[in-house]
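Colleague: I would like to see how this sequence folds:
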Amino acid sequence: MDAVAAHGDLRLGTAAGRWVLLTTVLGSALVMIDGTVVNVALSRIGTELGAEFAGLQWTVNAYTLALAALILLGGSLGDRFGRRRVFVIGVVWFALASLLCGLAPDIQTLIVARGLQGVGGALLTPGSLALISASFHGEDRGAAIGAWSGLGGIAAAIGPFVGGWLVELSWRLVFLINLPLAAVVVVVALRHVPESRDEDAPPGLDLTGTTLAASALALLTWSLTALGESGPSPALWAILLAGMLALAAFVAVERRSPHPLVPPTLFADRVFAAANAVTLLVYAALGVVFVLLVLQLQTVAGFTPLAAGTALLPVTLVMLAFSSRAGALAQRIGPRLPLTFGPLLAACGLLLMLRIGEGASWALHVLPAVLVFGAGLTLTVAPLTAAVLDSAPDRYAGAASGVNNAVARAAGLLAVALLPGLAGISGEDYHDPAAFSVGFGVAVGISAGLLAAAGVLAFVLVRRPHRATRLEVEQCFHCPVSAPTPYPTD
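Modeller: Model (predicted):
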């Protein structure tokens, strides 16, 4: 099988090709579904485990922190030691961590288990796309990636419905459902997926850069979460400063490393730098909204977990239906205008969410908001991915997509740590409809401002005409509804 993978000779219409596609789709679906349903389960988790809002923040952020810090290293490990091997290790790791999540007796154990889940996700996530790219024949590679993206979108659409139903039975099932799925992925991968590796991969791993990146994100997340929960103190300001210094040290190390996680030459391109700045603003807003909206629907509007989980289903359906058209539009006219009007339209959708309050109706209050929001995301996601990939040299295409994905995850991580506190949400406010609703309104207003700033930034800086050379990599690369696919966030 190694020879097949080495030459990329698999065809999509063959049994061998379908097995590879099934494995990668199921592996991605593990993380996608987990990402969509954990937010739905937060209210039940907090109630059963007696957690304050900071505990719920860390339930989300422990996973995202590990994933954001290690996902680039995970890709490098796969290239060096075998993509299938690292993918399978990641799936097994993710499953064992999911078991620990499902059995967690308290919020502290759950947070640790979620961090371990993120490590597993960082190992399996890069391998999913890499296995397809390495295994399929060039003529079938684009079609295979498109099928993988489409099937991943279906998994994202199913996730909130299945998750809401599971949460109504027990929030623990949200994690335990991963075990049988992971078992299927491992068996199929070992029997039917060819091994591959990059024989030209750099001889070393950027462990220093990885350590600094993880330390910076951990210190920043910890300090921002604590500042929002308990207010400023000299110790917290010191931790925040330490995080900023670690981030500066990471940049310095990457500039001198012979095998950097983030090739500095990428950011020499103005469009690449601008597209990642837009990514930072967009995904900061989305990270906050996707956590707080499901809580607003349950705590304030009185929705069941199932109803809250499926409330955002129209966003996924709109993106599945129209993302390819948005990508085609970006091919014709370039990414600048879609990246200007997409975030602005999404911001309008967020402002419509301010109407979601006590006694809100799904048809009158939720549906109009999520449809406008989904339309804005549809205009944004594919052109943003295309702008990032198109602005990077061909030899750095994989690194460019990985960097952009890491930026998206880090943005959501830091925003979920900071913005709820700025909005006044803390303690047990998620049990107090009046207090939570006020904080939700402030947080959504800030998020709308971030999206508007992203649109303005794109209009000013994203000017290069788009070359239609790498859009096939996928049309929904950072779709946050599928959390974000194919490198899902949580």
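Colleague: going forward, measure contacts and count neighbours with C-alpha atoms only.
Modeller: Fine.
Colleague: what comes up buried for the host helix or strand of L123?
Modeller: According to DSSP states H and E, L123 maps onto helix 107-135. By 16 or more other CA atoms under 10 Å, the buried positions in helix 107-135 come out as 107, 110-135.
Colleague: can you pull the buried residues of stretch 213-233?
Modeller: Buried-residue list, stretch 213-233, by 16+ other CA under 10 Å: 213-229.
Colleague: again, but for stretch 200-207
Modeller: 205-206.
Colleague: so how far is that stretch off the chain centroid?
Modeller: 25 Å (CA atoms, centre = their mean, to the nearest Å).
Colleague: Show the end-to-end separation of that stretch, please.
Modeller: 19 Å (CA to CA, to the nearest Å).
Colleague: a strand runs through A468, doesn't it?
Modeller: No - using DSSP: H, G, I helix; E, B strand; the rest coil, the secondary structure at A468 is coil, not a strand.
Colleague: want to put them side by side, so please do this one too:
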Amino acid sequence: MVQYKWIALSNTSLGAFMGFMNANVVLIALPAIFKGININPFTSFQYLLWVLFGYSIVSAILVVNVGRISDIFGRVRMYNLGFLIFTIGSLLLYITPGSGNIAALQLVIYRIVQGIGGAFLMANSAAIISEAFPPNERGFALGLNGVIGIFGGVAGIIIGGILASIYWRDVFLVSVPIGILGTIWSYRSLKQLSKPNRNQNVDILGNIMYAISLILILIGITYGILPYGTQATGWGNPFVITSIVVGIAMFVGFIFIERRVKDPMFRLELFKTRAFTSAAVAIILAQLAFGGLQLMLVLLLQAIWLPLHGYSYEVTPFWAGIYLLPLLAGFGIMGSIAGKLSDRYGARSLATTGLVIMGTGFLLLTLLPYNFNYLEFALIIFFMGVGNGLFVSPNMAALINAAPPQHRGSASGIRAMLTNTGSTLSIGIFFTIVIDTLYVTLPPVLTSALNAAGAPQLASILAKLPPTAAIFAAFLGYNPVSTVLSQLPNSIVSSIPASTISTITGTYWFPNVLAPAFVEALRTAFYIGSAMAFLAAIVSALRGKAVIYERDILRSTITSALDGKKEQQQK
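Modeller: The predicted model follows:
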């Protein structure tokens, strides 16, 4: 008979596989999706961002709440519900009716439904694995779970590319059979090993304060990336400023409330353990460094490197995913190995080494020219994937091990929240650096290049092109120049020689114009990423010795109680 721990690992790994696959399928298939619903990339920034980030934002908001509620009502029950909700969201995405803005809004709403299901899965999977495996095997189990998730990411790239070329709706349908299988399997096989504490109250005020504060902060960051008036980004938008300031103020109020509530949603006492706090801080710093990296590399490949190597804009989303496989491979190879090693040697040396590798990888990326040799690029991102694998599994095991069993749902939720929030912040920071730099440097470069190409009549038009529009158009598989020309009066287009039109709409002209400024902005972002990774390494190195609750804290508590009893008897 198969041991229950392997059933728990395989089922939660199926959930991880589905989640990673779904994320990459959507990323690769976005051009087909937006063309399928007839959305113009130059006027659809907000929809693009919400289809991309709505899932992670909702998950970040809900995971702590769900983790805490799962400690009260049962982790397995909440996990099962997550599989069901995710499957329903996937089915709704597949049957999305209509086209245009209405269809885009429906996609956003259904992605949010998926995000709710994902929050239930993420908040409980690590806790279910930790309950099923003994402390000396948790690192390996959590690492293997992550590796299977990476396999899902690889499958998502390939499946997304194939299905996007057939019919855009099919990219959402692929998750449905996996979701149905996982839902039935989880309801039939998973067991609640620890008894939920039903005597606790749900912290309603804390849940509301936390959710609203994080919603406001993350929405503010998301809209801070978008243009505002004549500005390249929206950080001067009163809505963005108000949203972030009010969100931060409410979060401070939330912390104040949690210190005084009998059964708080956010278990602040977990942070009294040094091992837990160090692991949590390392997560947020590492995600600030690494969270936006993949998206920036996707933009670099799609907007510059792939067109320069003869790939049409229409096929760049798929090939960008293929060329980034070394990043996933590095994580996949090292994830389970590092988890196994952390069971024997602890997390500090492994996680710290991984973060140093990541920081070094960022510095190496800054040395590459925009028309780089792919082998060098592949080795660097593989190197960074290995570093991420060395960090994630041991650090996650360290965080979970340091939490009491009855609060591991909360601990798992905090981990997922820090991961998703850090990733969203990272994307906001990286995007802002790139867009603000391009806003200053791109117009004069475009003007000069158009004059040299023999199309001065386009200079004043393209010079006003928001960098966000150019980047997002390339990201969605559109040629930015061709898209602009298609929207101009025929009298202007016909005044330009055909040879010039052929040159500026080819795969080489725009990337060569964009590349110097874009890569310089990326270097600044990578320097910041490197600094965050090295700072996370310092935090990780100072975490102290490994702590396993069942072995250390619980034993210390029992010993103290026995010593106190002996003293009373002696008196």
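Colleague: so after the helix or strand hosting F436 of the first structure, what's the next helix or strand?
Modeller: Using DSSP H and E, F436 of the first structure sits within helix 433-461. Beyond helix 433-461 of the first structure in the direction of the C-terminus, DSSP H and E gives the next helix or strand as strand 478-479.
Colleague: Which stretch of the second structure is that following strand matched to in the alignment?
Modeller: Under TM-score structural alignment, strand 478-479 of the first structure has no counterpart anywhere in the second structure.
Colleague: so what corresponds to L176 of the first structure in the second structure?
Modeller: Looks like L176 of the first structure aligns to L173 there (TM-score structural alignment).
Colleague: Repeat that for A252 of the first structure.
Modeller: A252 of the first structure maps onto F256 in the second structure, by TM-score structural alignment.
Colleague: burial measure for its match, as a count.
Modeller: For F256 of the second structure, the neighbour count with other CA atoms under 10 Å is 12.
Colleague: now it: how far from R111 of the second structure?
Modeller: 33 Å.
Colleague: and what of N420 of the second structure?
Modeller: With CA to CA as the criterion, N420 of the second structure and R111 of the second structure are 15 Å apart.
Colleague: V386 of the second structure now?
Modeller: Taking CA to CA, one finds V386 of the second structure at 30 Å from R111 of the second structure.
Colleague: Kindly report the same for S393 of the second structure.
Modeller: On the measure of CA to CA, S393 of the second structure and R111 of the second structure end up 27 Å apart.
Colleague: same question, S125 of the second structure
Modeller: 20 Å.
Colleague: distance of the most centrally placed residue in the second structure from A525 of the second structure?
Modeller: Closest residue to the average C-alpha location of the second structure: S423 at 4.9 Å, with CA atoms, centre = their mean. Distance of S423 of the second structure to A525 of the second structure, computed by CA to CA: 14 Å.
Colleague: what's the overlap in contacts for the two?
Modeller: With CA atoms under 8 Å, 6 or more residues apart in numbering applied, the contact sets of S423 of the second structure and A525 do not overlap.
Colleague: In the second structure, what residue corresponds to S98 of the first structure?
Modeller: Per TM-score structural alignment, S98 of the first structure is aligned with S90.
Colleague: which element is its match on?
Modeller: S90 of the second structure belongs to helix 75-94, assigned by DSSP H and E.
Colleague: average gap between that helix and the first structure?
Modeller: When the first structure is overlaid, helix 75-94 of the second structure sits 2.5 Å from its aligned residues on average, using mean CA distance after the TM-score superposition for the first structure.
Colleague: what does that helix rub up against?
Modeller: 15, 66-67, 70, 106-107, 110-111, 113-121, 123-125, 127-128, 169-173, 175-176, 179-180, 182-183, 186-187, 190-192, 409.
Colleague: how far is it from where the chain is centred?
Modeller: 19 Å.
Colleague: Same check on stretch 204-224 of the first structure?
Modeller: On CA atoms, centre = their mean, the centre of stretch 204-224 of the first structure falls 18 Å from that of its chain.
Colleague: could you say which helix or strand contains the nearest residue to S447 of the first structure once chain neighbours are set aside?
Modeller: Leaving out its chain neighbours, the residue that sits closest to S447 of the first structure by CA to CA, 6 or more residues apart in numbering is A285, at 4.4 Å. According to DSSP H and E, A285 of the first structure maps onto helix 270-299.
Colleague: Stretch 256-267 of the second structure: which residues count as buried?
Modeller: 258, 263-267.
Colleague: distance between the ends of that stretch?
Modeller: 13 Å.
Colleague: in which helix or strand would I find the aligned residue in the second structure for V185 of the first structure?
Modeller: In the second structure, the residue paired with V185 of the first structure is G182, using TM-score structural alignment. Applying DSSP H and E as the criterion places G182 of the second structure in helix 175-189.
Colleague: Quick one: list the elements packing against that helix.
Modeller: In this structure, helix 175-189 of the second structure packs against helix 4-36, helix 75-94, with contacts taken as 3 or more CA pairs under 8 Å, 6 or more residues apart in numbering; DSSP states H and E.
Colleague: Check the gap between the residue nearest to Y187 of the second structure when sequence neighbours are not counted and W6 of the second structure for me.
Modeller: Nearest non-adjacent residue to Y187 of the second structure, counting by CA to CA, 6+ apart: N80, 6.0 Å away. For N80 of the second structure, the distance to W6 of the second structure equals 17 Å [CA to CA].
Colleague: and the two? which has more neighbours close in?
Modeller: N80 (22 against 14).
Colleague: What's the more buried one aligned with over in the first structure?
Modeller: Using TM-score structural alignment, N80 of the second structure lines up with V88 in the first structure.
Colleague: Not counting sequence-adjacent ones, nearest residue to F276 of the second structure?
Modeller: In space, F276 of the second structure is closest to L399, 4.8 Å off (CA to CA, 6+ apart).
Colleague: Hmm, the one you found is touching A280, no?
Modeller: Yes - with contacts counted by CA atoms under 8 Å, L399 of the second structure reaches A280, the gap being 7.0 Å.
Colleague: which of these two has more neighbours?
Modeller: L399 (28 against 24).
Colleague: Spit out the contact partners of the more buried one.
Modeller: Counted by CA under 8 Å, 6+ apart, L399 of the second structure has contacts 275-277, 279-280, 411.
Colleague: Out of the helices and strands packed on helix 175-189 of the second structure, which gets nearest to A536 of the second structure?
Modeller: Across those, A536 of the second structure has its closest neighbour in helix 4-36 (24.6 Å, CA to CA).
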